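Engineer: Fold the stuff below for me.
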Amino acid sequence: MLVVLWSGAFAKTILPPHYLDQGITYMAMIIGTLIVFGAQFLFLISIRKGKAKILWTISFFSSLLSLVLVINIHTVWQFYLSSFMSGISLCSYWVAYNTAYFTHTPKEKTGLGSAIMFSVFPLLSIIAPPVAGYMFEANPLTFWVSSLFFYLLFYLFISRQQDFSIHYSLRTVFDEIKATRVLLFLEGIWEAMIFVIIPIYSLFFITTPLAYGAFSAYLAFVGILANLSLGKLTDKLQKRVLFLYPLTIIMAVVTFLFPMGLSTLMLWLVVTGILNFFTPLYWNITTAMFIDTHPNLQKSIPGREIILALGRIVGVSLVLFFFIIESQPRIIFYILGGIMLGYPLHLFWVSRYKKWYVFR
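Structural biologist: Down below sits the predicted model:
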């Protein structure tokens, strides 16, 4: 996992300024992200069985091709193909990894295990993006060679992993995650904030790889301590769902406030920092709650990734729509904030009012 996350933090995090320099527009970047999640969705509903090592090998070759394709971009279709391969890489890796990781995590430590998983990438992102950004500006060739080398390390570690089979049908996975399907869908839509809006809007203020790497390190830093501490706390209290109500309401309010951050870099750093402080906590708790609710990971993990991908497709499509009709989209923040407000409302409806499901 460390090798994979380091490769991603080093090679991928600072690329948006490079895309811009290569002539890829903001609109094309949004379409590229839409292709990433579309590829994930198509892969997961089409390839419904396989060995973990085969999936990780697919992830490696897809990652490698995705990176090579953007070294020197001649056409936007080359960028779109890279995005497609990136989507294949992400889903083929994480479906197998999440299944293995939470299968070997003691049930009483699910929250801490989830916190650790969502803290590793931010920890690496404090170091990797600034180093990569500096290297890119000093000597781009060194950056690309180093990035390819780190991905090759990923391939070498695949053979050392324990192999296992993944097999599921769409009906069984959707039945398995019935209690959390709507919550996952809402989460996926809102995540357009993290995967599209923040990376692209940041380019309005930050246009060099080194500065973008420093910004990524800043976002990583603000989310680490709270994530780890809350993971331990929720394991002790065994009532993670109680934290979700105030947490999701705060995240919705911060999302509503994002238009205020578009005027200056300082305000942008404030609103993105606040949101990135709470987002890892949110991912930690929702993932731990999901694992507690759906312990049959062979079925539930693929279902989770499918619904999240579907929600992300909807979220990114909304962003694309408002980028078309507004010169500097602002309405999208109120829509995504409303989506996040729908999370605690639905959670209360199904667990407290109707009492259909019990969440921990």
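Engineer: C-alpha only now, for contacts and for neighbours.
Structural biologist: Fine.
Engineer: Specify the local secondary structure of Ile206.
Structural biologist: Put simply, Ile206 is coil when judged by DSSP: H, G, I helix; E, B strand; the rest coil.
Engineer: That one and Pro16, how far apart?
Structural biologist: According to CA to CA, to the nearest Å, Ile206 stands 10 Å off from Pro16.
Engineer: Those two: who's more crowded?
Structural biologist: More crowded of Ile206 and Pro16, by other CA atoms under 10 Å: Pro16, with 22 against 19.
Engineer: Show me the contact partners of the host helix or strand of that one.
Structural biologist: Using DSSP states H and E, Pro16 falls within helix 15-21. Residues outside helix 15-21 that contact it (CA atoms under 8 Å, 6 or more residues apart in numbering): 25-26, 70, 199-200, 203, 206-209, 212.
Engineer: Alongside the first, I'd like the structure of this one:
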Amino acid sequence: MDRSFLRLYAIHFFFTVSHIFGWTLSSLYFVKIGYTFMDVALYFALSFITSVLVIIAAKHFRSDRSMQIGLIFKILLFFVAAYAFVKPLIFAVAIIQGIVMVSYGVTMNFQFFKFRGEGKNASHSGLFFILWPVFGALLPALAGLSAEKYGMGFVFFIGALLLVPALVISLWLKKSDMIPSDFKAFVKNTKGLKTIVFIQGVWEGIDWVVVPLVTLTFVSKEFEFGAFYSYLGVFGIAAFFALGRMSDRMKKRAIFIYPITIAIAAFTILSGLSSTFLAWGIYRGFVSFLLSLFSPFSMTLIVDLTKNMGDSMISRGFFLNFGRALGAVIVVLMLYFSFDIKHALIVSGAILLLHPLYLREKKKGYQVDV
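Structural biologist: Below is the predicted model:
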């Protein structure tokens, strides 16, 4: 295997482990130090809006340097978060998080998928996403135990420490591509994908805000919260990787995407209607399992149809975060008007049902059969 790819995967490994261990409890932490649900929702909205503005403002990304900047800002994120009890700092954390999502996320995706093999887009995507459920099944509970015993400052410190090897390894990467960020170009080169990615983003924006906050209405201790996320991480560890290989052979991504997306939407709506922790856990477990199947396929679809990898990953970052920002704003508005935020999941599930309908319509114009 190419040494450059191994180095890149090592960076991806350390970043993923750092994020899961160091950041899964962040919403719980913010609420415990005095922030309201509205504050947390505004934090998410601001982070997504920041990502959109960074992409609009950037003239180009140099994938090695941008990745290093992202890693440095992620380390800074943990240290600023440790002092977030100074009230305005949560919004500084949001801005830093938004910068990280673009400077690290876009460039890692671009670099990673340059190494895909011929006819192996889905398997390569599976390799990218497999780390999240594998470590997500263990590290949140471990983080919860650590927080209860040593405090969240310790958890943030370990999260930052885990990024140091990633930053060192990034210095060994070969000087990489200059990726121009031309708004007109990346919109043009991702025709037929923008709305699909945007719909996914709206669902994620609502889900990422609401799930931790609703979970906090059922549990309040660090270990309980972390254990719940570890429970969610158990689902789909092996299944989606096997289906990724199957999809590479069949070349029919839509066969999987249609039913998986509809099922995610259905269980999202059901979770929004749940009234007990048992029901909440069951429905969110199904969503977690299905999402482990959906994530690699959604990325594979973009890689399959890409005309320019740089434009595709920048466009994906822009429209995902634009959708996420809208989703987070929907939650903010529901909180402002005193609606039950759990019902925002009904809205996000209904919106996600548009995804397979739009994909079915747009795939007729794709030059690649999906």
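Engineer: TM-score for the pair, please.
Structural biologist: Taking TM-score structural alignment, normalised by the length of structure 1 as the basis, the two superposed chains have a TM-score of 0.94; 357 aligned residues with a CA RMSD of 1.7 Å.
Engineer: Now stretch 4-11 of structure 1 on structure 2. Mean distance?
Structural biologist: In the superposition with structure 2, the average deviation recorded for stretch 4-11 of structure 1 is 0.8 Å (mean CA distance after the TM-score superposition for structure 1).
Engineer: In structure 2, which residues correspond to that stretch?
Structural biologist: Under TM-score structural alignment, stretch 4-11 of structure 1 corresponds to residues 15-22 of structure 2.
Engineer: and Ala252 of structure 1, how many residues sit next to it?
Structural biologist: Burial measure for Ala252 of structure 1: 24 neighbouring residues, criterion other CA under 10 Å.
Engineer: got a list of what the nearest residue to it once chain neighbours are set aside touches?
Structural biologist: Excluding its sequence neighbours, the residue lying closest to Ala252 of structure 1 (CA to CA, 6 or more residues apart in numbering) is Gly337, at 4.5 Å. Applying CA under 8 Å, 6+ apart to Gly337 of structure 1 gives the contacts 190, 251-256.
Engineer: try Tyr334 of structure 1
Structural biologist: 255-256.
Engineer: looking at this, it is in a helix?
Structural biologist: Yes. If the criterion is three-state DSSP, then Tyr334 of structure 1 is within a helix.
Engineer: how near is it to Phe256 of structure 1?
Structural biologist: Separation of Tyr334 of structure 1 from Phe256 of structure 1 (CA to CA): 5 Å.
Engineer: picking up where we left off before, so which of the contacts of helix 15-21 of structure 1 are in helices?
Structural biologist: Of the contacts of helix 15-21 of structure 1, the ones assigned to helices by DSSP state H are 26, 199-200, 209, 212.
Engineer: and the counterpart of Ile257 of structure 2 in structure 1, what element?
Structural biologist: Using TM-score structural alignment, the partner of Ile257 of structure 2 in structure 1 is Leu244. Using DSSP H and E, Leu244 of structure 1 maps to helix 240-257.
Engineer: Which strands or helices does the very next helix or strand once past that helix pack on?
Structural biologist: Downstream of helix 240-257 of structure 1, the next assigned helix or strand under DSSP H and E is helix 265-293. On a contact count with 3 or more CA pairs under 8 Å, 6 or more residues apart in numbering; DSSP states H and E, helix 265-293 of structure 1 meets helix 110-138, helix 209-222, helix 224-237, helix 240-257.
Engineer: ok, back up a step: doesn't Pro344 make contact with the match of Ile257 of structure 2?
Structural biologist: Yes. The pair Leu244 of structure 1 and Pro344 qualifies as a contact (CA atoms under 8 Å) at a distance of 7.1 Å.
Engineer: shared neighbours of the two, anything?
Structural biologist: Joint contacts of Leu244 of structure 1 and Pro344 (CA under 8 Å, 6+ apart) do not exist.
Engineer: quick one on the thing from earlier: in the contacts of helix 15-21 of structure 1, find the pair that's most separated.
Structural biologist: Val70 and Ile206 (19.9 Å; CA to CA).
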